[in-house]
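J.: Need a 3D model of the following:
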Amino acid sequence: MADCPIRIEVETAYLDHQSEPDEGRYAFAYSITIHNDGPVAAKLLSRHWIITDADGGVQEVRGEGVVGEQPLIRPGEHFHYSSGAILPTPVGSMRGAYTMIDASGHEFQAPIAAFTLARPGTLH
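T.: So this is what the prediction gives:
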């Protein structure tokens, strides 16, 4: 939806202390800030992630809310949370969408553009 009132910013980090490259385990953290740039409040109902590793393996994750919450984000406000993902490769990507509902009961998708998860020093 080109005129989606929800804007999503993502920051990522490689978690060296939680990773075990010899075991094919690469841990990443991501911090998300969800901004409501629209004129009405919107509640986050659910999430859908598509996580792709460097070998083309895909994991899909669906669930209610984020980090145990279904935040109501008022116009001009934002909601911030952090979570993580484990990949079998040192590089991967995530993309997805949040299902939101606005104050008038209209349900819509807030797309999350693809972002890269990469161990520092890894070509991607």
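J.: Going by C-alpha atoms from here, please, whenever you check contacts or count neighbours.
T.: Fine.
J.: Could you name the helices and strands sitting against the strand or helix carrying residue 45?
T.: Take DSSP states H and E as the rule and residue 45 turns out to sit in strand 42-53. Applying 3 or more CA pairs under 8 Å, 6 or more residues apart in numbering; DSSP states H and E, one finds that strand 42-53 contacts strand 58-64, strand 72-73, strand 91-102.
J.: one more time with 10 Å
T.: strand 26-36, strand 58-64, strand 72-73, strand 78-87, strand 91-102, strand 107-118 (3 or more CA pairs under 10 Å, 6 or more residues apart in numbering; DSSP states H and E).
J.: tilt between it and strand 91-102?
T.: Put simply, strand 42-53 runs at 160 degrees to strand 91-102, going by axes from the mean of the first three to the mean of the last three CA atoms, to 10 degrees.
J.: Now the second one, please; I'll put the structures next to each other:
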Amino acid sequence: MSSSASPEASCQLDSRYWKITTSDGKVEGVQGPGVVGEFPIMTPGKVHEYASCTTFSTPSEYMEGFYAFHRLANKEEVFDVEIPRFHMVCPPFREPVVRTQKASSRRIDDPDDDGELFDGDGDDFGDLRGINMAALEGALCPRHI
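T.: Coordinates of the predicted model:
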């Protein structure tokens, strides 16, 4: 909540609703109390962050929805806060170079000893950077193969 908000604007999260749309057009609604078992209270200057996850039934999906809150000063005053649409794409499965290449044919180095390996091809991103999974017909998330 903005630090410039009035203390009377303080509120508590009651529930959430998600509309999940798969790349093949199926729609699923998910609703429930709080978020990840919490019912955060928002006061001026307070920020609440949480992490959650979902599984994919298609290579890409998008989600949108809302959070339902009530005012602390008046529990009868209930309002929704929109969650704008965001897209998620399951990355394609890729065997690690270490497992697919013979050690003698391609060397994997960690020149600065920071735990980040590179394969010597001049980038640290792999060959699949920038692929739009939604454009790959028949592509499946590795979880669903």
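J.: still on that earlier bit, can you check which part of the second structure the strand holding residue 45 of the first structure sits on?
T.: The alignment of strand 42-53 of the first structure onto the second structure (TM-score structural alignment) spans residues 11-22.
J.: so who does the alignment partner in the first structure of residue 64 of the second structure touch?
T.: Counting by TM-score structural alignment, residue 64 of the second structure corresponds to residue 95 in the first structure. By CA atoms under 10 Å, 6 or more residues apart in numbering, residue 95 of the first structure lies in contact with 48, 49, 50, 51, 52, 60, 111, 112, 113, 114, 115, 116.
J.: Present the residues you listed as a markdown table; the columns should include neighbour count and distance to residue 30 of the first structure.
T.: Listed next are the contacts of residue 95 of the first structure as a markdown table, based on neighbours: other CA atoms under 10 Å; distance: CA to CA, whole Å:
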| residue | neighbour count | distance to residue 30 of the first structure |
| --- | --- | --- |
| 48 | 19 | 15 |
| 49 | 17 | 13 |
| 50 | 15 | 14 |
| 51 | 23 | 13 |
| 52 | 20 | 15 |
| 60 | 12 | 16 |
| 111 | 18 | 16 |
| 112 | 21 | 13 |
| 113 | 12 | 13 |
| 114 | 14 | 12 |
| 115 | 16 | 10 |
| 116 | 17 | 10 |
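J.: mind giving me JSON lines with those and columns for distance to residue 37 of the first structure?
T.: Shown next, in JSON lines, are those (distance: CA to CA, whole Å):
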{"residue": "48", "distance to residue 37 of the first structure": "21"}
{"residue": "49", "distance to residue 37 of the first structure": "22"}
{"residue": "50", "distance to residue 37 of the first structure": "25"}
{"residue": "51", "distance to residue 37 of the first structure": "27"}
{"residue": "52", "distance to residue 37 of the first structure": "29"}
{"residue": "60", "distance to residue 37 of the first structure": "28"}
{"residue": "111", "distance to residue 37 of the first structure": "14"}
{"residue": "112", "distance to residue 37 of the first structure": "15"}
{"residue": "113", "distance to residue 37 of the first structure": "17"}
{"residue": "114", "distance to residue 37 of the first structure": "20"}
{"residue": "115", "distance to residue 37 of the first structure": "21"}
{"residue": "116", "distance to residue 37 of the first structure": "25"}
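J.: For the strand holding residue 45 of the first structure, what is the distance to the chain centroid?
T.: Averaging C-alpha positions (CA atoms, centre = their mean, to the nearest Å) puts strand 42-53 of the first structure 6 Å from its chain's average.
J.: Tell me what angle it forms with strand 107-118.
T.: Going by the same axes, to 10 degrees, strand 42-53 of the first structure makes 40 degrees with strand 107-118.
J.: Now strand 42-53 of the first structure on the second structure. Mean distance?
T.: By mean CA distance after the TM-score superposition for the first structure, the fitted strand 42-53 of the first structure averages 0.4 Å away from its aligned residues in the second structure.
J.: how about the aligned partner of residue 116 of the first structure in the second structure, what does it touch?
T.: Counting by TM-score structural alignment, residue 116 of the first structure corresponds to residue 87 in the second structure. Counting by CA under 10 Å, 6+ apart, residue 87 of the second structure touches 20, 21, 60, 61, 62, 63, 64.
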